[in-house]
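*Asks:* Below are the sequence and a predicted model; questions follow.
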Amino acid sequence: MATNSSTASAAETTDRIPRALPPFARSAVLATAASILALLLALTTRYDYVTDELYFLAAGKFYPAWGYMDQQPLVPFLAAFLDWAFPGSLFAFRLLPAITTALGAIVTALMARELGGNQRAQVLAAAAYPLSPWILLNGHWLTASTMELLEWTAILWLLIRWARLKHGGIDRDRLLLGIGLITALAVQTKFQVLVLIAALLLSIAITGPRSLFARPMLWLAAAIPLVTAIPTLWWQARNGWPALAMGTAVNNENDRLLLVPISLFYAGLVVGAACCCYGVVRLLRAPELRPFRFLGWTAIAVFLFFLVAGGRPNYVAGLFGLLFAAAATGLQRRTGKLLWPAYLLSAILPLALLPIYPLGFLARHAELPSYVRLYETGWPELTEAVARAYRELPAEQQRRTAIIAENYYLAGALDVLGRKAGLPRAYSPHRGYWFFGAPPESADTVLYVGNRNRLSVHFGRSRELGEVETGLVNVAQGNTITLYQGPKQPWPALWPRIRTI
């Protein structure tokens, strides 16, 4: 009897999911989330809007639509609503992404708990989440990538919970309905979530639990994002499926061979990268995680899809929380003295990427790499330079002048901030902005802002009016303002010819 009992006990510890979850490390996990929230809120008003925030704000405020070339309508709608409710408030505008990032750490800890992680594992998982440079930096912005991180993490958590309960003989199919609702939001954020869903279903079909496909709630959950996506799909079809062209552009911009190393860099030097690799190994090999094998194969399938089809390294960032949680369950009983020092060392890079430096310091140190300086500064100087050039034109000519920016970065800034400075709306032939329309037929003069893709061959006369001077290294600095007159073709014929992707 003793032998049988010990054998059964060993089997239980190597291949079962406990019915009773480990206690939730409420105080430590919530303290971690609160620290993330406090840090991000303290930096919300540093510098200025980032390029994508300006683009989303312009799209939602001035060009609302059921779809866009490069994103879906949820974040533009949120940006427009927040700007309407709290005009010009960067704090209010960035409160939601800060909360979203803090919630991501909590959900990551809950995933670790569902995978059998004790309180120490839950804290390790939650603490690893903000150590990802990509995750923490996106928590500073209201962008589609920010919202996508929490959406993927929440979908995976609910599915893990459903699988754990099902393995224990408990049907909790309302969790599948929750997955359907979150997926509906995710589809309206970015189409990449469809890759995650497809990878999950394929992995489950191969490794189990195949009983999922017999649950009626699964098909109801699947219908929710399909039905809610109809307007977006209709917009895509009516405009020639521009999302496919965007996919081609992304593929051309990225080196497939760098997908894995850059993804690991985005996960975080030391802790994040190590946890991603260890998390995949545990999901595929750990005996106690056998019921979750499908998650390991899902992670591999998502990576392989973007490796073959082409994609940015951040497209897989929604898997980081899952992999951190799986890794933490393997670290929970280790007492290595280097674990927490590794966490502290890993915090240096994500903190350094945030807007923590005074602008005067950045101006004196142009050699210092700073992503936020590059994409978050220079907008007032850009707007003033273009407004000054516009005001110098005769009043009659102003009425016939269109402002065209080389790319959506500049166009978004001029559209959102320029209108307050008395400028007309901005146009751009670049990516999603091209779909916002061409200048009117009456526009025979163009103020063009940019250094590449000049319009000289399409106009009879051109004259450089000056350059944008910001005093910092950023995307606005050094752009030339050029006056073009005498278009050689009407705008309906010219606009498709100057389109850039």
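*Replies:* Great, that's in hand.

*Asks:* Please make it C-alpha for all contacts and neighbour counts, starting now.
*Replies:* Will do.

*Asks:* Tell me the spacing between Ile420 and Leu338.
*Replies:* Rather than Ile, residue 420 is Lys. 54 Å (C-alpha to C-alpha, to the nearest Å).

*Asks:* Looking at these two, which is more packed in?
*Replies:* When Lys420 is set against Leu338 and neighbours are counted by other C-alpha atoms under 10 Å, the residue ahead is Lys420, at 11 against 8.

*Asks:* Surely that one is in a helix?
*Replies:* Yes - under DSSP: H, G, I helix; E, B strand; the rest coil, Lys420 falls within a helix.

*Asks:* Spatially central residue for this protein, please.
*Replies:* Ser145 (0.9 Å; C-alpha atoms, centre = their mean).

*Asks:* didn't that residue look like it was pressed against Asn138?
*Replies:* Yes - Ser145 lies in contact with Asn138 (C-alpha atoms under 8 Å); the separation is 7.0 Å.

*Asks:* So which residues of the stretch 251-400 of the chain form helices?
*Replies:* For the stretch 251-400 of the chain, the helices defined by DSSP state H, counting those that start in this stretch cover 259-267, 271-285, 293-309, 320-331, 339-346, 348-353, 359-364, 371-376, 379-391, 395-398.

*Asks:* Also the stretch 401-501 of the chain?
*Replies:* For the stretch 401-501 of the chain, applying DSSP H, counting those that start in this stretch gives helices covering 408-418, 491-497.

*Asks:* Leaving aside the residues adjacent along the chain, what's closest to Gln119?
*Replies:* With C-alpha to C-alpha, 6 or more residues apart in numbering as the criterion, Gln119 has its nearest non-adjacent residue at 4.9 Å, and that residue is Ala25.

*Asks:* just Tyr266 next, same as before
*Replies:* The shortest distance from Tyr266 to any non-neighbouring residue, by C-alpha to C-alpha, 6+ apart, is to Trp134 (5.1 Å).

*Asks:* The helix or strand encompassing the one you found packs against which elements?
*Replies:* Assessed by DSSP states H and E, Trp134 sits inside helix 133-138. Counting contacts by 3 or more C-alpha pairs under 8 Å, 6 or more residues apart in numbering; DSSP states H and E, helix 133-138 packs against helix 90-114, helix 144-167, helix 259-267, helix 348-353.

*Asks:* Take this one as well and set it beside the first:
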Amino acid sequence: MTTETTDPLVRVEAGGRGRDGDFARGPVLLIAAAVAAVLAIASESAGYFFDELYFLVAGRDHLAWGYFDQPPLVPALAGLLDRVAPGSLLVFRLPVTLGAALTVVLAALIARELGGGRGAQVLAAGAVAVSGTVLMSHYLATYTVDPVLWTLLLWLLARWVRTRSDRLLLLAGVVTAVSLQTKFLVPALWAAVAVGVLLCGPREMLRRPALWAGAAVAVVATVPTLLWQAANGWPYAQMGAVVRDEWPGTTGFVLGVVLFAGLVGAPLVLVGLIRVGIALARPPHRHPAAWLAVALVGVCVAFALSGGRSYYTLAILPALVALGAVKLTAWARGRARRTRGTLAALGFTVGAAALLLSVPVLPAAWLAQIPGAPAAAVEAGERVMEPGAMAATAAYQALPDGTRRQTALFAQIYPLAAAVDVLGERAGGPPAYSPHRGYGYFAPPPESQTNALWVGFETVPDTFRRYFADCAPRPVDGLEVWLCTGRTTPWAAMWPSIRSR
């Protein structure tokens, strides 16, 4: 039995829309639990990713209202978790492990709000479970915290469209406030939602006082980090250029989006957008999910044109997948059921296998028997800065006692500096300083340290060397090490001019 929606192309399972009792609780929660278990096991891998090391140091040793490259939430969270359970990767990554599981559930709930029955909900949850959203949640990072926040935000808006309960709009403002403490990207989502609502309705959303009350909450909560940015010359504004310099162009962006969507998710995204587009081309029928489709496409286009990284779209991928799951299951009801089942089983099997081979969850002995397993590369990547950190620490400790007390250890790039601060510290090493990115906005060394031991992968730059009477190389295999002595300018005076991005 089926019931009609306002969309002439979509037929929804009976009871599939608008009832509290039709949520596919059992299978969806089972999928979410499996995701949490896989990520929890994978957490105890080789070590911290270099961005995690940076977040840890920033929150543990340099807690502030803002940073060169982000607001304060993730560093503060990293520092807190390290204090709760020092050195425990399981605890350190627990927020994103639970966040990924919740994102799976929220994808199913969005599918439900868009009219999807149990089949659509399970399909959406499963597709997210084997997508890049879960794969990247192996790490605690800004780009792995945002997906659960954005998916929660979109679920609140989708539910408001159906229920018109204004408390949902106020809650959306609170979620936005939290997201603004992670990255400054969520205004792009709200701008796209506004365009979608203006073009396709319900325009009533933009007239609700609760929406603007929520916006006020978000603005007030963001004032401290904005004041930090203003006091430091708005360094976050430089991140756009940094991203464009490091990331491939539009072709690479599109390819990355497809890969992150996964074998199951990519077809769902395509199906959902195509069928919404067909419905929009047949007025006067108004598609109930049109505002969402326009918003999600708008965000993708904005990221692509601005030179954003493809993994930014992990934050909207669950909603895209949910939209496609609703469209596909509605269209396919009664059509080649056996074929559909076979294709779905094949897609999920391959997707799950790819996930298990991409995060370090299988025993190392098994992975060693699988040539090219991505999980092996993941674990190797977690060790990539360790040799440099140990070599830099050893080079510092090899200095004569008198020289060492007057010398600050400088790392060329922030990943090396963070590795020295965490891994080198465990070997009795000193704190690290660096002019690179976020480290360039930490406090400089004390004035009593008149020398600098420069460590990196390139020779000491002239922008740094010119502030010392002499810089001489020191022999260290695999690393450029220079001892610069006789500082001629106070650290505070030279600090802004040596910063690099």
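*Replies:* Thanks, I have it. Predicted model only: the values in this text are computed from it and were never measured.

*Asks:* what's the distance between Leu198 of structure 2 and Val294 of structure 2?
*Replies:* Taken as C-alpha to C-alpha, the span from Leu198 of structure 2 to Val294 of structure 2 is 10 Å.

*Asks:* which of the two has more neighbours?
*Replies:* Per other C-alpha under 10 Å, whichever of Leu198 of structure 2 and Val294 has more neighbours is Val294, with 21 against 15.

*Asks:* show me what contacts the aligned residue in structure 1 for that one?
*Replies:* Under the alignment (TM-score structural alignment), Val294 of structure 2 maps onto Trp297 of structure 1. Going by C-alpha atoms under 8 Å, 6 or more residues apart in numbering, Trp297 of structure 1 touches Ser203, Leu284.

*Asks:* before we move on, back to that, mean neighbour count, the helices of the stretch 251-400 of structure 1: which tops it?
*Replies:* helix 320-331 (a mean of 29; mean count of other C-alpha atoms under 10 Å).

*Asks:* Would you mind getting the average deviation of it from structure 2?
*Replies:* Once fitted to structure 2, helix 320-331 of structure 1 is off its aligned match by 1.1 Å on average (mean C-alpha distance after the TM-score superposition for structure 1).

*Asks:* which other helices and strands contact that helix?
*Replies:* Packing partners of helix 320-331 of structure 1 (3+ C-alpha pairs under 8 Å, 6+ apart): helix 90-114, helix 119-128, helix 144-167, helix 271-285.

*Asks:* Could I get those in CSV, plus columns for distance to Val187 of structure 1?
*Replies:* Putting these into CSV (distance: least, C-alpha to C-alpha, whole Å) gives the following:
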stretch, distance to Val187 of structure 1
helix 90-114, 17
helix 119-128, 26
helix 144-167, 9
helix 271-285, 25
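
*Asks:* and of those helices, who's closest to Tyr408 of structure 1?
*Replies:* helix 144-167 (15.7 Å; C-alpha to C-alpha).

*Asks:* before we move on, back to that, most tightly packed of the helices of the stretch 401-501 of structure 1?
*Replies:* Taking mean count of other C-alpha under 10 Å, helix 408-418 is the most buried of the helices of the stretch 401-501 of structure 1, at a mean of 25.

*Asks:* so that one corresponds to what in structure 2?
*Replies:* With TM-score structural alignment as the criterion, helix 408-418 of structure 1 aligns to 414-424.

*Asks:* mind checking how far the matching stretch is from the chain centre?
*Replies:* Put simply, stretch 414-424 of structure 2 sits 21 Å off its chain's centre (C-alpha atoms, centre = their mean, to the nearest Å).

*Asks:* Quick one: residues in contact with stretch 151-159 of structure 1.
*Replies:* Contacts of stretch 151-159 of structure 1 (C-alpha under 8 Å, 6+ apart): 104, 107-108, 110-111, 175-176, 178-179, 182-183, 185-186, 193, 196, 318-319, 321-322.

*Asks:* Quick one: residues contacting Ala389 of structure 2.
*Replies:* Leu416, Ala417, Ala419, Val420, Leu423, Gly424.

*Asks:* From Gln181 of structure 2, how far off is the second one?
*Replies:* Distance from Ala417 of structure 2 to Gln181 of structure 2, counting by C-alpha to C-alpha: 24 Å.

*Asks:* One more: the third one?
*Replies:* Here Ala419 of structure 2 is placed at a distance of 25 Å from Gln181 of structure 2 (C-alpha to C-alpha).

*Asks:* again, but for the last one
*Replies:* Distance check for Gly424 of structure 2 against Gln181 of structure 2: by C-alpha to C-alpha, it reads 30 Å.

*Asks:* With Leu77 of structure 2 instead?
*Replies:* For Leu77 of structure 2 relative to Gln181 of structure 2 (C-alpha to C-alpha), the value is 11 Å.

*Asks:* The two: which is more packed in?
*Replies:* Gln181 (22 against 18).

*Asks:* Surely that one touches Pro75?
*Replies:* No - the pair Gln181 of structure 2 and Pro75 fails to qualify as a contact (C-alpha under 8 Å) at a distance of 10.2 Å.

*Asks:* if we can go back for a sec, the helices and strands packed on helix 320-331 of structure 1: which one's closest to Thr228 of structure 1?
*Replies:* Counting by C-alpha to C-alpha, Thr228 of structure 1 lies closest to helix 144-167 out of these; the figure is 16.2 Å.
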